[in-house]
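Novice: one predicted model, sequence on top.
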Amino acid sequence: MLSALPSFEDVRVLVVGDVMLDRYWHGATARISPEAPVPVVQVCADELRAGGAGNVAINAAALGCQATVVGLVGEDEAGSVLGERLRAQGVACRLEAVAGVPTITKLRVISRHQQLIRLDFEERFDARHAPRVTAAALEALPGMQALILSDYAKGTLAEVAALIAAARQRRIPVVVDPKGTDFARYRGATVVKPNLAEFEAVVGRCADEAELAARGAGLCEALELEALLITRSERGVTLITRGQPAWHLPARAKEVFDVTGAGDTVAAVLGCALAAGLGLRDATALANLAAGIVVGKLGTAAVSVAELRAELSAQAPLPQGVIDTAQAVEAVAKARAQGERTVLAAGRFTPFDAQSLAWLEAAAALGERLLVAPLADAQAVAILAALRAVDWVVPLTDTAALTTLAAAARPDVLAVPCGTALPAMAAGVTVVELPAGRALG
């Protein structure tokens, strides 16, 4: 499992695709219109964000990458605003302005954190404009470590095959967020990232995961892809790599608030992770983690390094065996966050015998996790760490050290042998005296 984030500081990624301006009108609703059975929204805020390939680039920049975006806009105010928003968030822009075609704009009306309606203002860009995109992308490609193609079927990527070929010739990984049913146009890409509906529109409905894996493997072979990453909503993601078994990862979202732009985040994090040197599995795990964060936000949004690092820490497995006090504090806190009670059992366990084992099993029955603190008992440490009932062992020198450990880790229960005299424990720590143990004295 991925345990730490790679460094994104010097990573350079190029995003090419359909850029758009996402506009949000926020307001309260208190009545129904007398003209039609619809709510009346009193608009009080107008918010502008970059969407589509622009949102992909912003997600890359939020990780600390050096992100450049290439796309088509209209010769209008929306195109100018979109460029301003991108540059303000650290994205270098190569936006080619086209006369007579509006910048793609999506207006969402939001009330009480709920989207009431979306209005789209757009026209598909003609294929004759695609060479301008290709020229700008090929000019920006040297020195890049990943190419992310964000296809919303608006005409920007009419020459996508040329972009894939140019990147692969330079050994630059290519991540494609696809659209439509003609996946042959993405032949030779490193990873194509459809959602389940998009995938099944190409290969047909899959009855189960085995059929999904088989058809995905066939598509990888036919299109010379290194991998397919299929996003499956609440069922997580499936990575299908040529020559390897399918890998299924569960969804990581705690609460789904808004799925807008989640695909952009997955494409961005996947591409940036590959550019930073991660393998496909680790890059997929990181992208899946990012998706779980971003769906908890309203509208098109980015995921920060701090959020990813915190989520990685929360998902990391608890330590095992012999640990120190600092690790014990973290382990007990994680166990508590998972709804588990921790018992700190302190005692002398040399010689280790049936009496010692029975006493530890009695202590373990008081909670879900057992932290054992042998006092001045170095001989017993290895034995204790090997016991199935014991989660962690923190060797201590005396009862004063036990008091310090209990105050720092704040276990739910402190189990000690009968007759042990201890100073008052911190609030919330219940002290239980168990018979048959060797007194700490």
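Specialist: Done, it's in.

Novice: use CA for all of it now, contacts and neighbours both
Specialist: OK.

Novice: got the contact list for Ala285?
Specialist: Residues near Ala285 by CA atoms under 8 Å, 6 or more residues apart in numbering: 2, 249.

Novice: can you tell me the helix or strand for it?
Specialist: helix 280-294 (DSSP states H and E).

Novice: tell me what the helix or strand just after that helix is packed against?
Specialist: Next helix or strand after helix 280-294 toward the C-terminus (DSSP H and E): helix 305-315. Helix 305-315 makes packing contacts with helix 280-294 when contacts are defined by 3 or more CA pairs under 8 Å, 6 or more residues apart in numbering; DSSP states H and E.

Novice: would you map the helices across the stretch 151-300 of the chain?
Specialist: 160-169, 196-203, 209-223, 262-275, 280-294 (DSSP state H, counting those that start in this stretch).

Novice: nope, the stretch 301-441 of the chain is what I was after
Specialist: 305-315, 325-337, 354-364, 381-386, 399-409.

Novice: just want the angle from the first one to helix 325-337.
Specialist: Going back to what we said before, that points to helix 305-315. 80 degrees (axes from the mean of the first three to the mean of the last three CA atoms, to 10 degrees).

Novice: ok, the last one next?
Specialist: Interaxial angle, helix 399-409 versus helix 325-337 (the same axes, to 10 degrees): 40 degrees.

Novice: give the buried residues for helix 399-409.
Specialist: Neighbour-count burial for helix 399-409, counted by 16 or more other CA atoms under 10 Å, picks out 399, 402, 405-406, 408-409.

Novice: same check on the first one?
Specialist: When neighbours are counted by 16+ other CA under 10 Å, the buried residues of helix 305-315 are found to be 305, 308, 311-312.

Novice: second structure for comparison follows:
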Amino acid sequence: MKHVLVIGVFNVLHPGHIRMLRFARECGDHLTVAVQSNKTSPQTIHVDEKLRLDGVLSNIYVDKAFITEKSVEELVQSLKPNILVKGREYENRENPEEILLQEYGGELLFDSGKASFSSLDLLEKEFQADAGYHIKLPYKYMERHGIDSSQLDSYLNKVSELKIAVIGDLIMDEYIICDPLGMSQEDPTIVVTPIDQQLFIGGAGIVAAHAAGLGARVNLISVTGNDQMHDQAVEILTQADVNINLINDEHRPTTLKQRYRSKGKTLLRVSHLHQSDINQKLQDQLIEQLEKIIGDIDLLVFSDFNYGCLPDAVIKKMTEMAKNHQIYIVADSQSSSQIGDVSRYKDISLLTPTEREARIALYDHNSGLVVLAEKLRQKSNVKNILLKLGEEGVLIHAGNNKSSEEPFLTDRISALNNSPKDVSGAGDSMLITSAMILCIGGSIWDAALFGSVAAALQIGRLGNKPLKLQELQVAVKI
């Protein structure tokens, strides 16, 4: 009987593994697989050894499998297989066990399968950014508003001159990639096992990171807990070149949102947060932080998730301060439930609600989109509204100071990315990019175009990753 041995980690039993196991089994009469233990290579192991062993044993080509802490050489010496099969990637490397095999007539063969990826490739594929190849520019919209490539070029060259303050709820987003195990036998529950996880900055944090990635000088002012997520946020924001002004609240955690995903879909979201308003002392500290930099900023951005960081009194005071210094003001107030009122941001230059957020603020579930946007514009006395419509794109609603007969102007941009990967974070990228274009002198039509392109880039990848100026330049084909 010819014995064949395969040794590996087997995080996820993917098609490449199956082809190799089939090849190995065809090389002999009995296939043994040694699964490396958790202690062997902790940097590359993402699944517990028992689960990895179960996965290997479930394969029809495997006759025997076990967990081992031994090296390849030790296993060859103890088991003395007739054939040792390794992946093709090892063919041009040094394989010291080959000498041991030759001593007793054993062979070293390399997998002839054509799969060229590993378990880690499968795990990391979720987090790879889409390069924007699915973005389709709205050329007819650009023609209607006289937008050409030379204008786009000049705007992008100016955004790095901006000095920005972002104020609002900082959020940490954790993506937990899972392998489905099946349905529970006790109750109708889907059972998964975590394979990998990755942390991203979210909320006001990603708004600030986007602005810094586009070249602006950015200050972030927010409230966090005194915990590990705070430390993680500081590390990510520092790498993004954001000036950090975080105030600790001992009575609340840093907001953490966890997304459990499998096969490219989100199975479950878990939020760890407090939604009560911060106390008066913390409110005063937030205002003091803005007072320190108010004379040296061009743009004030409110990134409000209604988790208590921005009570009405803070918004009112900060808005007054910014107006006294003739600073451009924009806001986004997100409502995950019935909580939140975007109309509390008044007398500002840009508001970017979703249709649902606008309807909640106005208690209006019947009006058409244009009427809805105009009602919100009048209630808030805001100059411009970008009404986000999800997969239908964005409605641009602008006040028209040139004509009393036509008090507002409206247009729409369809969604520019027809292959979205993760829609979370689209609104944040639209908010900051459109605000920056407005602040440097662009029209609302220019701003909406850039905001839509930024959102299209963001939804083409998994997780919040700071935009880069070069990405926008490539996307608009400058």
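Specialist: It's in. Computed from a prediction, not measured in an experiment: that's the story for all the values here.

Novice: using CSV, lay out the helices of the stretch 301-441 of structure 1 together with distance to Arg235 of structure 1.
Specialist: Formatted as CSV, the helices of the stretch 301-441 of structure 1 follow (distance: least, CA to CA, whole Å):
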stretch, distance to Arg235 of structure 1
helix 305-315, 18
helix 325-337, 24
helix 354-364, 35
helix 381-386, 36
helix 399-409, 36
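
Novice: which one of those lies closest to Ala36 of structure 1?
Specialist: Across the helices of the stretch 301-441 of structure 1, the minimum distance to Ala36 of structure 1, taken as CA to CA, is reached by helix 305-315, at 43.4 Å.

Novice: give me the contacts around the closest one.
Specialist: Under CA under 8 Å, 6+ apart, the answer for helix 305-315 of structure 1 is 2-5, 62-64, 289-290, 293, 334.

Novice: could you redo the last one with a cut-off of 10 Å?
Specialist: Residues from elsewhere that reach helix 305-315 of structure 1 (CA atoms under 10 Å, 6 or more residues apart in numbering): 1-5, 7-8, 62-64, 252, 286-287, 289-290, 292-294, 304, 316, 334, 337-338.

Novice: angle of that helix against helix 280-294?
Specialist: Going by the same axes, to 10 degrees, helix 305-315 of structure 1 makes 110 degrees with helix 280-294.

Novice: please list all residues in contact with Leu63 of structure 1.
Specialist: 7-9, 11, 268-269, 272-273, 302-306, 308.

Novice: what's it aligned with over in structure 2?
Specialist: Here Leu63 of structure 1 is matched to Leu214 in structure 2, going by TM-score structural alignment.

Novice: how much space separates its match from Ile201 of structure 2?
Specialist: 16 Å (CA to CA, to the nearest Å).

Novice: residues in structure 1 matched by stretch 7-24 of structure 2, start to end?
Specialist: So stretch 7-24 of structure 2 sits over no part of structure 1, by TM-score structural alignment.

Novice: can you tell me how far Asp169 of structure 2 is from Ile478 of structure 2?
Specialist: Distance of Asp169 of structure 2 to Ile478 of structure 2, computed by CA to CA: 34 Å.

Novice: who has more neighbours, the two?
Specialist: Asp169 (24 against 12; other CA atoms under 10 Å).

Novice: show me what that one lines up with in structure 1.
Specialist: Superposed on structure 1 with TM-score structural alignment, Asp169 of structure 2 falls opposite Asp18.

Novice: just Arg356 of structure 2 next, same as before
Specialist: Aligned partner of Arg356 of structure 2 by TM-score structural alignment: Ala197.

Novice: related to what we said a few turns ago, can you list the buried residues of helix 305-315 of structure 1 in CSV and add distance to Pro34 of structure 1?
Specialist: Formatted as CSV, the buried residues of helix 305-315 of structure 1 follow (distance: CA to CA, whole Å):
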residue, distance to Pro34 of structure 1
Val305, 48
Leu308, 47
Glu311, 48
Leu312, 51
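
Novice: coming back round to it: mean per-residue distance, the helix holding Ala285 of structure 1 versus structure 2.
Specialist: Comparison of helix 280-294 of structure 1 with structure 2 after fitting gives an average deviation of 1.1 Å (mean CA distance after the TM-score superposition for structure 1).

Novice: in structure 2, what stretch matches that helix?
Specialist: Taking TM-score structural alignment, helix 280-294 of structure 1 hits residues 444-458 over in structure 2.

Novice: residue boundaries of the strands in the stretch 51-200 of structure 1?
Specialist: 66-74, 92-98, 105-111, 114-121, 146-150, 174-177, 191-192 (DSSP state E, counting those that start in this stretch).

Novice: now those strands in JSON lines, with distance to Ala363 of structure 1?
Specialist: JSON lines is the format used below for the strands of the stretch 51-200 of structure 1 (distance: least, CA to CA, whole Å):
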{"stretch": "strand 66-74", "distance to Ala363 of structure 1": "54"}
{"stretch": "strand 92-98", "distance to Ala363 of structure 1": "60"}
{"stretch": "strand 105-111", "distance to Ala363 of structure 1": "53"}
{"stretch": "strand 114-121", "distance to Ala363 of structure 1": "50"}
{"stretch": "strand 146-150", "distance to Ala363 of structure 1": "54"}
{"stretch": "strand 174-177", "distance to Ala363 of structure 1": "53"}
{"stretch": "strand 191-192", "distance to Ala363 of structure 1": "51"}
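
Novice: tell me the most buried of the ones you listed?
Specialist: strand 146-150 (a mean of 28; mean count of other CA atoms under 10 Å).

Novice: for Leu157 of structure 1, which non-adjacent residue is closest in space?
Specialist: Gly17 (6.0 Å; CA to CA, 6 or more residues apart in numbering).

Novice: quick one: residues contacting the closest residue to Arg217 of structure 2 other than its chain neighbours.
Specialist: Spatial nearest neighbour of Arg217 of structure 2, excluding adjacent residues (CA to CA, 6+ apart): Lys163 at 4.8 Å. With contacts defined as CA under 10 Å, 6+ apart, Lys163 of structure 2 is in contact with 211-212, 215-219, 293, 296-300, 436.

Novice: show me the subset of those residues that structure 1 keeps too.
Specialist: Compared against structure 1 with both residues aligned by TM-score structural alignment, their matches' CA atoms under 10 Å, those retain 211-212, 215-219, 296-300, 436.

Novice: picking up where we left off before, in the buried residues of helix 399-409 of structure 1, find the pair that's most separated.
Specialist: Top of the distance list for these (CA to CA): Thr399 and Ala409, 15.2 Å.
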